[in-house]
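Engineer: can't give you the sequence, but here's the structure:
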């Protein structure tokens, strides 16, 4: 029987970056957007994608040191995700 663990929580932060507005997770920034509302909408889309459930998936993510990692996650193993202004 698989042990249940507390869900991981992620927060996308909206802020000024690279001449525009962007969202970040930790120290990793998205591409810049022309407006705060565009960046916020993109962060919410990214957050919704984190919540997709229904099948196992291979995920690709970048760690703080800039290296990319691939992991297998099970259908119900999704983080709680929020969006916040800086």
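Structural biologist: Ah, there it is. On a predicted model such as this, the values are computed, not experimentally measured, just so you know.
Engineer: Every contact and neighbour count from this point should use C-alpha atoms.
Structural biologist: Fine.
Engineer: which residues in this structure form strands?
Structural biologist: For the chain, the strands defined by DSSP state E occupy 9-17, 20-25, 28-29, 57-62, 68-73, 80-85.
Engineer: Let's have these in CSV, adding mean neighbour count.
Structural biologist: Listed next are the strands of the chain as CSV, based on neighbours: other Cα atoms under 10 Å:
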stretch, mean neighbour count
strand 9-17, 18
strand 20-25, 21
strand 28-29, 16
strand 57-62, 11
strand 68-73, 10
strand 80-85, 15
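Engineer: also this one, for the comparison:
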């Protein structure tokens, strides 16, 4: 399932939205669309494979390897 960047009207201008999170507000639709395309492209760039540690909701710590090439697919909705 791709991560979708939707360009929407927001705070008197336009923003892109992923889920329930909005970007900054842009004066023009084209500016928000360009920013959404840039953000979507950057999210697909792989990084380094590295070890990570995290604490779950029950307070237990876990360690695992995060694959830096495991990136989501993205799309931009105008």
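Structural biologist: Looks like it came in fine. Note that the structure is predicted; figures quoted are calculated from it, not measured.
Engineer: before we move on, back to that, as TSV, the strands of the first structure with distance to residue 42 of the first structure would be great.
Structural biologist: Below are those laid out as TSV (distance: least, Cα to Cα, whole Å):
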stretch	distance to residue 42 of the first structure
strand 9-17	10
strand 20-25	8
strand 28-29	12
strand 57-62	17
strand 68-73	21
strand 80-85	10
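Engineer: What residue in the first structure is paired with residue 70 of the second structure?
Structural biologist: In the first structure, the residue matched to residue 70 of the second structure (TM-score structural alignment) is residue 77.
Engineer: What separation do you get for that match and residue 40 of the first structure?
Structural biologist: Residue 77 of the first structure sits at a distance of 25 Å from residue 40 of the first structure (criterion: Cα to Cα, to the nearest Å).
Engineer: Those two: who's more crowded?
Structural biologist: More crowded of residue 77 of the first structure and residue 40, by other Cα atoms under 10 Å: residue 40, with 22 against 18.
Engineer: Which residue in the second structure aligns with that one?
Structural biologist: Checking TM-score structural alignment: residue 40 of the first structure goes with residue 33.
Engineer: Contacts only, for that match.
Structural biologist: Contacts for residue 33 of the second structure (Cα atoms under 8 Å, 6 or more residues apart in numbering) come out as 7, 16, 76, 78.
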